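> Give me a 3D structure for the following:
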Amino acid sequence: MTRAIKVRYLLALLVATLVPAPPLARADAGPTPGRVVTRTPSDMWTGTWEAAASGTAPALPGASFRNVVHTSVGGRAARVRLSNRLGTAPLRLGAVTLALQRPGSPASPRAVAGSMRTVTFGGAPSVTIPVGADLVSDPVALPVPADTNLLVSLRTPTDSGPATYHRSALQANFLAREGDRTAEESGAGYTTTLGNWYYVTGVDVLGPSAVGSVVTLGDSLTDGTGSTFSANHRWPDRLAARLRGLPPDRRLGVLNAGVAGNRVLLDGRGPSALARLDADVFSRTGVRVVIVMEGINDIKGTPEQTDPRALEDAYRRIVRRAHARGIRVIGATITPYGGHSAYTGAREAVRQAVNAAVRTRGLFDGLADFDATVRDPAHPSRILPAYDPGDHLHFDDAGMKALADTIDLTTLTP
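Below you'll find the model as predicted:
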C-alpha cells in the first residue's frame, strides 16, 4: 500500500447536494426518477449495509455492473454510497439505478417489477467521482424492507482506471460487458457472474425503524469466509437477525466492515484497521457502536507481531478515537486456529496474552468472548469441529451463528 493510496483512502466523504429531481416519467419510459423525500420528525438516516473497499480490479469500460446487497434494517427511502477511494483517475458513472431483487432468486439479476429507480447526484443521473473520494447519492423514494436484497446497478462508459471494489463478497453479483443495462428489470443482459462488489460501499435507509447502526470491524472471519455463498450467513448477518427482534428504540442496522486478510497494525489486504477507521467506521451513518474482531492476521502474518502489548495499545487507540465521537466499542477475543498451517506454539502464546488483556484490562466498553464460545474444550487451541469448515481458522454457518449469539445485545444499546 503506497503512501499516496493511503492518503486517498482517508479523504473525507463528498456528500451530494440534495435538489429536486426531474418529474416522474411514464411507466414505459424506463426507471422511475428519484424524488425529494420529505422527512417526518421520527425519521432518521441509518446505515443498513456496508462493504469496505479492499482493493482494485481492472476497469471494464462500457460495462454495466449489478451489485446484490442485503439490508439489515428497512426504511421508506434509501441512498447509495459509491467509491473511487482507491482509484487513480476520476470515475465516470453514466447511470446508476436501485431496485429490489426479485424474491426467491438469490442468484438472479432480475428486479421486482416496478421497483427500478434512477439514482441521482445533485439531481443529475450521471456523476464523476474524484480520485480518492466517496460519494453519497440523493435520497431515492423506494420503500426498502429489512432482510431483503437490493440491486445497485451502474455503468462505466469510459476507462476510469482501476476500479475500487470489495474482493470477497461471498455473493453472486452480475456483469453485462457491453451497453447500459442499468434500467433492465429482467437482467437478461447480465450474462457474467462476479464474486465481488464493484464501486458500491454502502446503503442508508430513512425511517423510524432503528436508532442507529453497529459497525463490525474485522478481517476474513467477519467478511464471512467459510460461510455459504449468497446465503447471508456471515456472523454480522446473524447479528442483524437478532437485532431485528428488538423494539425500534433498541434496534440497530448492521454494517460489515470486514476485509479478508486485514490487520490491525500493518497494511496488507487493504489499509490496516487503524488506517481505515475514518472511512469504514466513523464516516458511516448513525454509528453508535463498533465491534472489533481483529488481530489474528497480525499474529500469524508476515512479518508476525510477537508483542501482545502492541495489539493492546492499538485497541486502546481505536477506543479513544471512537469515544471522541460518542461511539461505544465492544472487543472480541481472537478465536483459535490450531491445526492451521500458520499455527505455532509461540504465536498461540501471543493470542492467549492478547485475549487475557481483552478480558481483564478494561480495554473496551463490553466483551464478546468469541474464543470461549467456539474453542474445543478438549483442544483449546482449536475450533470445535462442528464450527470448522475444514481450514481450522474460519467458520461454517453454524460457527457464524454461534459467534453472533455470543454478543450481549444490551451492550450494544444500553
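
> alpha carbons only for contacts and neighbour counts from here, please
Noted.

> Can you classify residue 222 by secondary structure?
Here residue 222 is helix, with the state taken from DSSP: H, G, I helix; E, B strand; the rest coil.

> Could you tell me how far it is located from residue 329?
16 Å (Cα to Cα, to the nearest Å).

> Please tell me how far the residue nearest to residue 287 when sequence neighbours are not counted sits from residue 253.
Leaving out its chain neighbours, the residue that sits closest to residue 287 by Cα to Cα, 6 or more residues apart in numbering is residue 213, at 4.7 Å. Going from residue 213 to residue 253 by Cα to Cα gives 4 Å.

> of those two, who's got more company?
More crowded of residue 213 and residue 253, by other Cα atoms under 10 Å: residue 253, with 31 against 27.

> who touches the more buried one in this structure?
46-49, 72-73, 210, 212-214, 240, 243 (Cα atoms under 8 Å, 6 or more residues apart in numbering).

> Please narrow these to those residing in strands.
46-49, 213-214 (DSSP state E).

> got a list of what the residue nearest to residue 287 touches?
46-48, 252-255, 285-289.

> will you turn the ones in strands among the contacts of residue 253 into JSON lines that also has distance to residue 4?
Below are the ones in strands among the contacts of residue 253 laid out as JSON lines (distance: Cα to Cα, whole Å):
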{"residue": "46", "distance to residue 4": "31"}
{"residue": "47", "distance to residue 4": "29"}
{"residue": "48", "distance to residue 4": "30"}
{"residue": "49", "distance to residue 4": "28"}
{"residue": "213", "distance to residue 4": "31"}
{"residue": "214", "distance to residue 4": "30"}
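
> Please identify the helix or strand for residue 314.
helix 308-323 (DSSP states H and E).

> run this one through as well so I can compare:
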Amino acid sequence: MNMRRGYASTMPRGYAILAALISLVVLVCGAIYLGVGPAHGGTAGRTPPHAVVGWVGTWAAAPVEARTEGHRSERSVRNVVHTSIGGSAARVTLSNLLGRRPLTVAHVSLALRAGNGPAAVPGTLRAVTFQGAIAVTIAAGAQSMSDPVAMDVPYDRDLLVTVHTPAGHGTVTVHPRARQTSYVADGDRTRDLTGDAYTTRTRVWQYLTAVDVLTGDARGAVVAVGDSITDGVTSTADTNRRWPDVLADRLNRRGTGHYGVLNEGISGNRLLHDGRGPSTIARFDRDVLARPGARTVILAIGINDLLHGPGTPAAAPVTAGLARLAHRAHAHGLRVIGATLLPCGGHHRCTPAVDAVRGQINAAIRTSRVFDAVVDFDRALRDPYAPARLRPAYDSGDHLHPSDAGYARMGRAVDPARL
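All right, here's what the predicted structure looks like:
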C-alpha cells in the first residue's frame, strides 16, 4: 500500500477526477455531434466535414496466443507502439483474452518515447488508471479499457505503454512477430524515465491490444485485416514499414484528412478456418467492428486458405467468405475495400492449381459489387513478365511475402479518395 501511495504521488494527481471530466466532455461532444445529423451533413465550429468526434483508434494489434513466462519475479513490460493519428487524450486496452486465470496488473504508465530505446520523453510520463484505481484484475478471457489519460498524443510517434505485473502472473496474451522491439525489466519500473533497467528485449507485444485517442478532427479509422502480409512479417524491424504504416503516412501527410490506421493482421491467419489465431470470420467483430471510430475496412485475406487450408483449394468458399464479411461490415455502417491476393509463384506451396484458384478469386474481387472499392495488390506487385510471381524488387525472397519496397508499393496502391 505504501508503494502505491508513493507511486501516485510522483504522477499528476487527481486522475480519477480528470478521467471523469474527460469522459463527460466526450459524451457532451458526442451529443452535439449527433444533434447535427450525419457526418456528411456539414461542420460545427472548427470541426471539418466528415469528422468523427470522440475516440478513434490510433494503434491496434490482434491477440494471437498465450505464452507462459515462467516463474520470474515481478516485472515490467515496456511495449513500444507507433501512432497513426494524434489526439488530446489517450486510453489503452489490456487483454487477458487467452489467459487461463485472472491477470493482476499493479501499475501501468504511458509516455512518449525518447530516441530509439526504452527511455521516455521527460514530462510526458503519465499514470494510467482503471475506474480510478491504479491496479486492475482482468478475468480470464476478458479485457480492460483504461480511463482517459490527458496528454498531447502526436501522430507518427512512438508511445511507451509499460505494464507492471506481480510475481506469478502465469500466461500472457501476446501478439507475436511484432516487427518492433519492446523491453522488459525486473520489478516495478513503470515510473522510469530512463531505460537503464530494461535489459531484456522482446519482439512480441504483451498484454496490450489497442490505443485510442480523443480527437475532434479525425475522419475515422481504416482497419486493415489480413494475414502475415498485413502483419508485415518480412518488413525491416523497428522501422514501421508494413503496408498499413505506409498508408497511414500517406493519409496524414497529403492533407486528405486525418485517419487512424489499425493493423489487424495475424501471421498465418485464414479467412475460413481457425489456425494461427481464430479465423478472420470468427474474429471480425472483435478486431474490426468493435474498433473505435472504424469507418473503412480493407479485406486482405485468403491466401492461407489456399496454401494451408483443408482439402483441395477452391475459389467459391473464399469469395463467399469475403462477401459475408462485407455484408457484416455494411450492416455496421463501414465502407468495404476488397484487396486482391498477391502472386505466390515460386513458393513451395503455390502449385499451378493454387495459383489458378488465386486468379479466380482475384477476378471475382475485381468484378464483385459487394465491395465499395477494390485495391489491386496483385497488379501492383506482380512481375509483368511472369504474372504468377512477385516482381523481383518487391519479393522478400520467399516468393510470398513482399520486401520493404513491396510493402511500400502496397501502401501506395490504396487510393485515399476511395476511403
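
> mind checking what the residue nearest to residue 287 of the first structure lines up with in the second structure?
By TM-score structural alignment, residue 213 of the first structure lines up with residue 221 in the second structure.

> same question, residue 405 of the first structure
With TM-score structural alignment as the criterion, residue 405 of the first structure matches residue 412.

> neighbours of that match, just the number please.
The number of residues packed near residue 412 of the second structure is 18, by other Cα under 10 Å.

> follow-up on the earlier one: packing partners for the helix or strand following the helix holding residue 314 of the first structure?
Remark: after helix 308-323 of the first structure, the chain's next helix or strand is strand 328-332, criterion DSSP H and E. When contacts are defined as 3 or more Cα pairs under 8 Å, 6 or more residues apart in numbering; DSSP states H and E, strand 328-332 of the first structure sits against strand 287-293, helix 308-323, strand 366-368.

> of all the ones you listed, which lies closest to residue 40 of the first structure?
Nearest to residue 40 of the first structure, of all these, is strand 287-293, at 20.6 Å by Cα to Cα.

> and that closest one, which stretch of the second structure?
The aligned range for strand 287-293 of the first structure is 294-300, by TM-score structural alignment.

> Now do the helices in the first structure.
3-9, 220-223, 235-243, 277, 296-300, 308-323, 345-360, 370-374, 397-406 (DSSP state H).

> Mind giving me the packing neighbours of the fifth one?
For helix 296-300 of the first structure, the helices and strands in contact under the criterion 3+ Cα pairs under 8 Å, 6+ apart are helix 345-360.

> for the third one, same thing?
Using 3+ Cα pairs under 8 Å, 6+ apart as the contact criterion, the secondary-structure elements in contact with helix 235-243 of the first structure are strand 253-258, helix 397-406.

> Deepest-packed of those, please.
Across those, averaging neighbours per residue (mean count of other Cα atoms under 10 Å) puts strand 253-258 on top, at a mean of 29.

> How far does that strand sit from its chain's centre?
The chain centre lies 5 Å from the centre of strand 253-258 of the first structure; the measure is Cα atoms, centre = their mean, to the nearest Å.

> what range in the second structure matches that strand?
Going by TM-score structural alignment: strand 253-258 of the first structure matches residues 260-265.

> Over to stretch 125-140 of the first structure?
Stretch 125-140 of the first structure covers residues 134-149 of the second structure once aligned (TM-score structural alignment).

> cool, stretch 324-335 of the first structure as well?
With TM-score structural alignment as the criterion, stretch 324-335 of the first structure aligns to 331-342.

> can you give me the offset of that stretch from its chain's centre?
Remark: stretch 331-342 of the second structure is offset 17 Å from the chain centroid, using Cα atoms, centre = their mean.

> do stretch 315-333 of the first structure as well
In terms of Cα atoms, centre = their mean, the centre of stretch 315-333 of the first structure is set 19 Å apart from its chain centre.

> just stretch 369-380 of the first structure next, same as before
The answer for stretch 369-380 of the first structure is 27 Å, by Cα atoms, centre = their mean.

> What of stretch 90-97 of the second structure?
Distance, centroid of stretch 90-97 of the second structure to centroid of chain: 12 Å (Cα atoms, centre = their mean).

> And the contacts of that stretch?
63, 102-103, 138-151, 153, 172-173, 207-214.

> Now restrict those residues to buried residues only.
Neighbour counting over the contacts of stretch 90-97 of the second structure (16 or more other Cα atoms under 10 Å) leaves 63, 102-103, 138-140, 143-151, 153, 172-173, 207-214 as the buried ones.

> Could you tell me which of those residues belong to strands?
Per DSSP E, these map to strands at 103, 138, 143-145, 149-151, 153, 172-173, 208-214.

> What residue in the first structure is paired with residue 246 of the second structure?
Checking TM-score structural alignment: residue 246 of the second structure goes with residue 238.

> got the contact list for that match?
Residue 238 of the first structure makes contact with 400-401, 404-405, according to Cα under 8 Å, 6+ apart.

> could you redo the last one with a cut-off of 6 Å?
When contacts are counted by Cα atoms under 6 Å, 6 or more residues apart in numbering, residue 238 of the first structure touches 401, 404.

> could you measure it against residue 403 of the first structure, distance?
Applying Cα to Cα to residue 238 of the first structure and residue 403 of the first structure gives a distance of 9 Å.
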